[in-house]
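In: need coordinates for the following:
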Amino acid sequence: MITLRNLTLRRGAKVLLDGVSLTLHAGEKAALVGRNGAGKSSLFAVFNGQLHEDSGEFSLPAQWRLSQVAQHMPETDESATAFVLGGDTRLMELRAELAQAEASEDGMRIAHAHSDLADAGEHDAVPRAQALILGLGFQVHELEQPVNSFSGGWRMRLQLARALMCPSDLLLLDEPTNHLDLDALVWLESWLQRYAGTMVVISHDREFLDAVTNVTVHIDHQKLNRYGGNYSAFELLRAQQLELQQAAFAKQQDKIAHLQKFIDRFKAKASKAKQAQSRVKALERMEKIAPVLADAEFSFEFKEPQNIPNPMLVVQDAELGYRGDAAEKVILRGVNRSVMAGQRIGILGANGQGKSTLVKTVARAIEPLGGTLTEGKGLHIGYFAQQELDVLSPDSNPLEHMIRLARDVGPQAREQELRNFLGSFNFSGDMVAQAVGTMSGGEKARLVLAMIVWQRPNLLLLDEPTNHLDLATREALSMALNEFEGTVLLVSHDRALLRAVCDEFWLVGRGQVGPFDGDLDDYQRYLLDEARRLREVAKVAAAAPVAVPAPPVAAPQAQRKLDAAARQQLAARTRPLKKELAQAEQSMARLQAEKEALEARLGTPLPPADIAEAGRQLKGVVQSLEAAEERWLALTGEIEQIEGSAA
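Out: This next block holds a predicted model:
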């Protein structure tokens, strides 16, 4: 077991841990949580021997084998399979021993080496390595590609696979989900649940922690507190502790009311039942952990949009991708989607399928290759790019960013107002003059959020906004998005955020964008089924590789003509339906405005006769609005069915 007794740890003059004691038993899987800078990574460094305690005692069994993910970017021409296989250090040592034995022609030594290799799993080592690689999102044809041919994020996935390949008694994982999309994340959870050793993990993904840990160690005020159970259990227990110290949690009531409003509106609607149920769960959790949220050091809110067009955006017969020097690369074809006022859309799909391409096109960062993208009048986009430096200058500081933003986009403001505003996002003192290039990922993410809030958008495009955010800031973002009055398109592998914010989902894959009929639990089952299918395909391919001839490809000019003809036929079939859909959307907007006006009137003092008349009018408007919504849903379904059959 891992034991800390009266341990003190410093970094420079700062005391991170002061006289702490902790025991982790063999086989336990512990989450290490706490605010950024509390000392989580430093404690990891004690576990792996890179740091030593300043006083007290630290011990773990001498015979334990340790595995962790190397943080440096691998640079090698080895194939992906060979690189991951190298993570099994015992196997590599025995292979070297066999080579030396064969060179010495020592028969007994050769026999012992073969026996040891068999015990170490030599017979299935390559399939095990390839199963890890495929599970983390790679394709079968990439198994033998050199490591250096992959981008940085994919090379870090190979580092993770290499760590999992290593036989270990103690596995240390520091933010293992940062470079993973949702399908790889679901696979990793399943693998870690079967891991037999002791594990300590740092992560800001609450659902990941809930799925893979059974102990939570919280660093707070230089102390370690051990809680039995996963992160949600810890959160509840800590809330109960804080509740004894706090009398009221008024600051949570507005957030709770916002969720309740959604639940009341949609709980009786079949088309929204699953989403309403997820909001019920979110409300229950908020009520339980309100003290934890009230204790958070950081919170913010999106300002009310100045106007909300409806529809926000209409994409018709679009081809999305990139224009290169020589040719166009089409990622998504035949995209036909509408974004309505107030929608909360989660965008699902594996890495490389086109999620970011879709978001970048809507954000005007890239032009569509074909078709039309029509924006509603007054559309104002707030865009959080997956790479923060796409919208930040590394040489500028936060104040300079805000001054430029206020000058170029508005609203105008004095420097002191901008300093005060940045202070509300925890940029105070010297931090407003610190170059962005020297900031942490979490600080850059907070600056991008601050810049978005300042602009008062009515459409938020968020591409992996939580990658560098700690748990407290993720909660603050979730609460702010739930209060936001505009529309949200969200790409994220943070399922807690997706569940709390999104009412519906789009699935991006195989060159298409369409609705996903289900919730995140359905999507996780879909991903696991797909992963099993791909593993079976890989096994068959490995056992009996067959050369499959490539399908005939039409000449580019002929293909474009065929595509154009197909789009014209599709447009002819869907045109009358889309016309009626637009009329339904206009009717919904008009009825919604009437409903809000009548509700506002009923909120003022009125004679009894006027109250009765307004009530009758409101009942009729609500019934008409529900009928219009049902017709809109039916038309949308018909259109998507036609478009899906033509894909």
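In: from now on I want contacts and neighbour counts done on CA atoms only, so please keep to that.
Out: OK.
In: what does stretch 60-79 rub up against?
Out: Outside of stretch 60-79, the residues that reach it under the criterion CA atoms under 8 Å, 6 or more residues apart in numbering are 1-3, 48, 143-148, 152, 155-156, 159-160, 162-164, 166-174.
In: what subset of those is buried?
Out: Using 16 or more other CA atoms under 10 Å as the burial test, those include 48, 143, 146-148, 155-156, 159-160, 162-164, 166-174 as buried.
In: could I get the buried residue list for the helix or strand hosting Ala542?
Out: For Ala542, the enclosing helix or strand under DSSP states H and E is helix 520-543. For helix 520-543, burial by neighbour count (16+ other CA under 10 Å) applies to 520, 523-524, 527-528, 531, 534-535, 538-539.
In: ok, Leu43 - how many residues close by?
Out: Neighbourhood size, Leu43 [other CA atoms under 10 Å]: 20.
In: distance check, it against Leu4.
Out: The spacing between Leu43 and Leu4, counted by CA to CA, to the nearest Å, is 11 Å.
In: then Gln277?
Out: Computed as CA to CA, the Gln277 to Leu4 distance reads 43 Å.
In: more neighbours: those two, which one.
Out: Counted by other CA under 10 Å, Gln277 and Leu4 do not tie: Leu4 has more neighbours, with 18 against 15.
In: need the three-state assignment for the more buried one.
Out: Using DSSP: H, G, I helix; E, B strand; the rest coil as the criterion, the local structure at Leu4 reads strand.
In: that one and Lys40, how far apart?
Out: Leu4 sits at a distance of 14 Å from Lys40 (criterion: CA to CA).
In: now Val280
Out: 33 Å.
In: likewise for Gln193?
Out: Distance of Gln193 to Lys40, computed by CA to CA: 22 Å.
In: who has more neighbours, those two?
Out: Remark: of Gln193 and Lys40, Lys40 carries more neighbours, 21 against 12, as counted by other CA under 10 Å.
In: how about the more buried one, what does it touch?
Out: Remark: with contacts taken as CA under 8 Å, 6+ apart, Lys40 is in contact with 32-34, 202, 219.
In: another for comparison:
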Amino acid sequence: MTLLATKSLALTLGQSLFTDLTFSIEQGDRLGLIAANGRGKSSLLRCLAGMLEPTSGDVTRARGLKWALVDQDVPAAILPLTFRAATLAALDPDQAEYESWRAEIVLDDLAVPEALRDTPLGALSGGWQRTALLARAAITEPDLYLLDEPTNHLDLSRIGTLQRWLDALPRDTAVITTSHDRAFLDAATNRSLFLRATASRLFALPYSRARVALEETDAADSRRFENDLNKADQLRRQAAKLKNIGINSGSDLLITKTKQLKDRAEKLEAAARPAHRETSSGAIKLANSGTHAKALITLNDAPITTPDARPLFHTGQKWIERGDRVVILGANGTGKSQMIGAVLAAIQDAHPTIKAAATLVLGYSDQNLAQLPESMTPQALISQHANDQTTKTLLAGAGIKPDWQSWPLGKLSGGQKARLAMLLLRLSNPNFYLLDEPTNHLDIEGQEALQSELLTQGATCLLVSHDRDFIRAVGSRFWQVEKRRLIEVDSPEPFFAAELSRHS
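Out: Okay, here's the model as predicted:
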């Protein structure tokens, strides 16, 4: 049964986001919606939910269809409510009063600890707030979920819970989800829609396999376009020869034939469609200034503690050598970010048990992008490292358009800020990268560009990430926090499996 269908849907908001978009959602579909930052994913979900009027085209919904949009942002009005009360508030008041048991079932299904259920949402982490939005949707028992970046702020155990919850939905319930988490898309979807300004592509495959099919389709389109242009060129050359012969011989038949060949060439050129070329959200380029030091960081059984000095774990005796890309693995709360902070402090000042090489040049990125002052403009920030003209060029290359360069940083999107943070890293010309959740806010294009740069530059780095594909691509060594010790492991896969199956 078709739950929802679009026909020739188009949306322009300052720029054309998508055109001639036609697809349908059947019962039980799990559709991944894929596009770069700012290319219309959230806007399309809002069109499907009836919250945004498309520029043209139609959205048809099955009679009686119930749908729920799980947005990225938590409404300010529900932040004072407890987790339980916020979930119940999604129901009609009468239903909420007499069927409060519905909230308990939903919170059980989403593995929300009892201790959090009476905690105000405003006091909870971003991950638990995202779970609360999902609970508010689930309690209404929709036929179709529209999920906008549902894995944002979730650690691996919560992503595992989300995947299990999606698997357990009734078989006829459909889900459309946007995400930049490639591993999640592979696990949670069976169809993939690559949203484009023109010629969006839909495949009945999960993300990774659909990505291969997309590349093959684009390559075939490119070959077809080149062949059509070559055929048109050959027809024009034939027409030119016949024209000369016709003029010299005075043959009206050859002159008519010449016109026919030219007409065919023009029709071929008019019908030829160039292959899709994705416009970049902004380049990510890194640098590696190099060093002769063998060990850039030395850990002499360093104690890692909470901000209020409670012990978390000891590092043991370890080194980060030139070219190492070390990933710290561990459940939330075990001290991964605290270790990043301890290494940062040791680089900036003397430390008794963490030593940095004298030639170390730091490139640091904070998971909350705290290195980007909200009130400063991109132009003022980058002009500290380059002259005015170079600053404008660098910012434009990073996806910050000229009219945005004088805006306060607080007005930029998360994706723009993330690319700006990567530009700052490049300009610091480091030989050691300290990265805390560097793929936060980056779209898939940005994640892959960052991966490529770290590998191509031969960068030395210590990093924390929840992004499984990024860790697999970048990591060359893996340190895991386990039983208050930091141990080296051969692979991140056992940790991934344990976290995804863990009930947090």
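In: TM-score for this pair?
Out: After superposition, the two chains reach a TM-score (TM-score structural alignment, normalised by the length of structure 2) of 0.79; 446 aligned residues with a CA RMSD of 3.0 Å.
In: just to revisit the earlier point, out of the contacts of Lys40 of structure 1, who has the most neighbours?
Out: Leu32 (26 neighbours).
In: tell me the SS of that one?
Out: Secondary structure of Leu32 of structure 1, reduced to three states by three-state DSSP: strand.
In: same deal with Ala265 of structure 2?
Out: Each residue gets one of three states, and Ala265 of structure 2 gets helix by three-state DSSP.
In: mind telling me what element the nearest residue to it once chain neighbours are set aside is part of?
Out: With CA to CA, 6 or more residues apart in numbering as the measure, Ala232 is the residue that lies nearest to Ala265 of structure 2, at 4.3 Å, once sequence neighbours are left out. Remark: Ala232 of structure 2 resides in helix 207-249, with elements defined by DSSP H and E.
In: just Gln260 of structure 1 next, same as before
Out: Secondary structure assigned from DSSP H and E places Gln260 of structure 1 in helix 253-266.
In: count the neighbours of Arg63 of structure 2 for me.
Out: Arg63 of structure 2 has 8 neighbouring residues, counting by other CA under 10 Å.
In: next: Phe313 of structure 2.
Out: 22.
In: what is the aligned counterpart of Arg164 of structure 2 in structure 1?
Out: If you follow Arg164 of structure 2 across to structure 1 using TM-score structural alignment, you land on Ser190.
In: so what touches the host helix or strand of its match?
Out: Assigning secondary structure by DSSP H and E places Ser190 of structure 1 in helix 182-194. By CA under 8 Å, 6+ apart, the list of residues contacting helix 182-194 of structure 1 from outside reads 135-137, 177, 208, 211-212, 348-350, 492-494, 524, 527-528, 531.
In: report the buried residues of that helix.
Out: For helix 182-194 of structure 1, burial by neighbour count (16+ other CA under 10 Å) applies to 182-189, 192.
In: repeat that for stretch 315-323 of structure 2.
Out: Counting neighbours by 16+ other CA under 10 Å, one finds that the buried residues in stretch 315-323 of structure 2 are 315, 318-323.
In: now the end-to-end length of it.
Out: Using CA to CA, the span of stretch 315-323 of structure 2 from its first residue to its last is 20 Å.
In: one more: stretch 7-26 of structure 2?
Out: Counting by CA to CA, the length from the leading to the trailing residue of stretch 7-26 of structure 2 is 15 Å.
In: and if you look at stretch 422-439 of structure 2?
Out: Note: stretch 422-439 of structure 2 ends 10 Å apart using CA to CA.
In: where does it end up in structure 1?
Out: Mapped onto structure 1 using TM-score structural alignment, stretch 422-439 of structure 2 spans residues 449-466.
In: neighbouring contacts of the matching stretch?
Out: Counting by CA under 8 Å, 6+ apart, the neighbours of stretch 449-466 of structure 1 from elsewhere in the structure are 301-308, 312, 356, 359, 363, 379-386, 402, 405, 409-411, 422, 425, 445, 474, 485-494.
In: of those, buried ones?
Out: Buried by 16+ other CA under 10 Å: 301-303, 308, 312, 356, 359, 363, 379-386, 402, 405, 422, 425, 445, 474, 485-494, out of the contacts of stretch 449-466 of structure 1.
In: just the residues you listed: which are in strands?
Out: Judged by DSSP state E, those include 381-384, 487-491 as members of strands.
In: those into JSON lines, with extra columns for distance to Leu94 of structure 1?
Out: Converted to JSON lines, those look like this (distance: CA to CA, whole Å):
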{"residue": "Ile381", "distance to Leu94 of structure 1": "58"}
{"residue": "Gly382", "distance to Leu94 of structure 1": "56"}
{"residue": "Tyr383", "distance to Leu94 of structure 1": "52"}
{"residue": "Phe384", "distance to Leu94 of structure 1": "49"}
{"residue": "Thr487", "distance to Leu94 of structure 1": "58"}
{"residue": "Val488", "distance to Leu94 of structure 1": "54"}
{"residue": "Leu489", "distance to Leu94 of structure 1": "52"}
{"residue": "Leu490", "distance to Leu94 of structure 1": "48"}
{"residue": "Val491", "distance to Leu94 of structure 1": "45"}
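In: strands along the stretch 201-350 of structure 1, start to end?
Out: 215-220, 223-228, 313-323, 328-339, 344-348 (DSSP state E, counting those that start in this stretch).
In: got those strands as JSON lines, with distance to Thr636 of structure 1 columns?
Out: As requested, the strands of the stretch 201-350 of structure 1 are exported to JSON lines (distance: least, CA to CA, whole Å):
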{"stretch": "strand 215-220", "distance to Thr636 of structure 1": "46"}
{"stretch": "strand 223-228", "distance to Thr636 of structure 1": "48"}
{"stretch": "strand 313-323", "distance to Thr636 of structure 1": "13"}
{"stretch": "strand 328-339", "distance to Thr636 of structure 1": "9"}
{"stretch": "strand 344-348", "distance to Thr636 of structure 1": "15"}
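In: deepest-packed of those strands, please.
Out: strand 344-348 (a mean of 24; mean count of other CA atoms under 10 Å).
In: quick one: it to strand 328-339, angle?
Out: Note on geometry: by axes from the mean of the first three to the mean of the last three CA atoms, to 10 degrees, strand 344-348 of structure 1 and strand 328-339 are set 150 degrees apart in direction.
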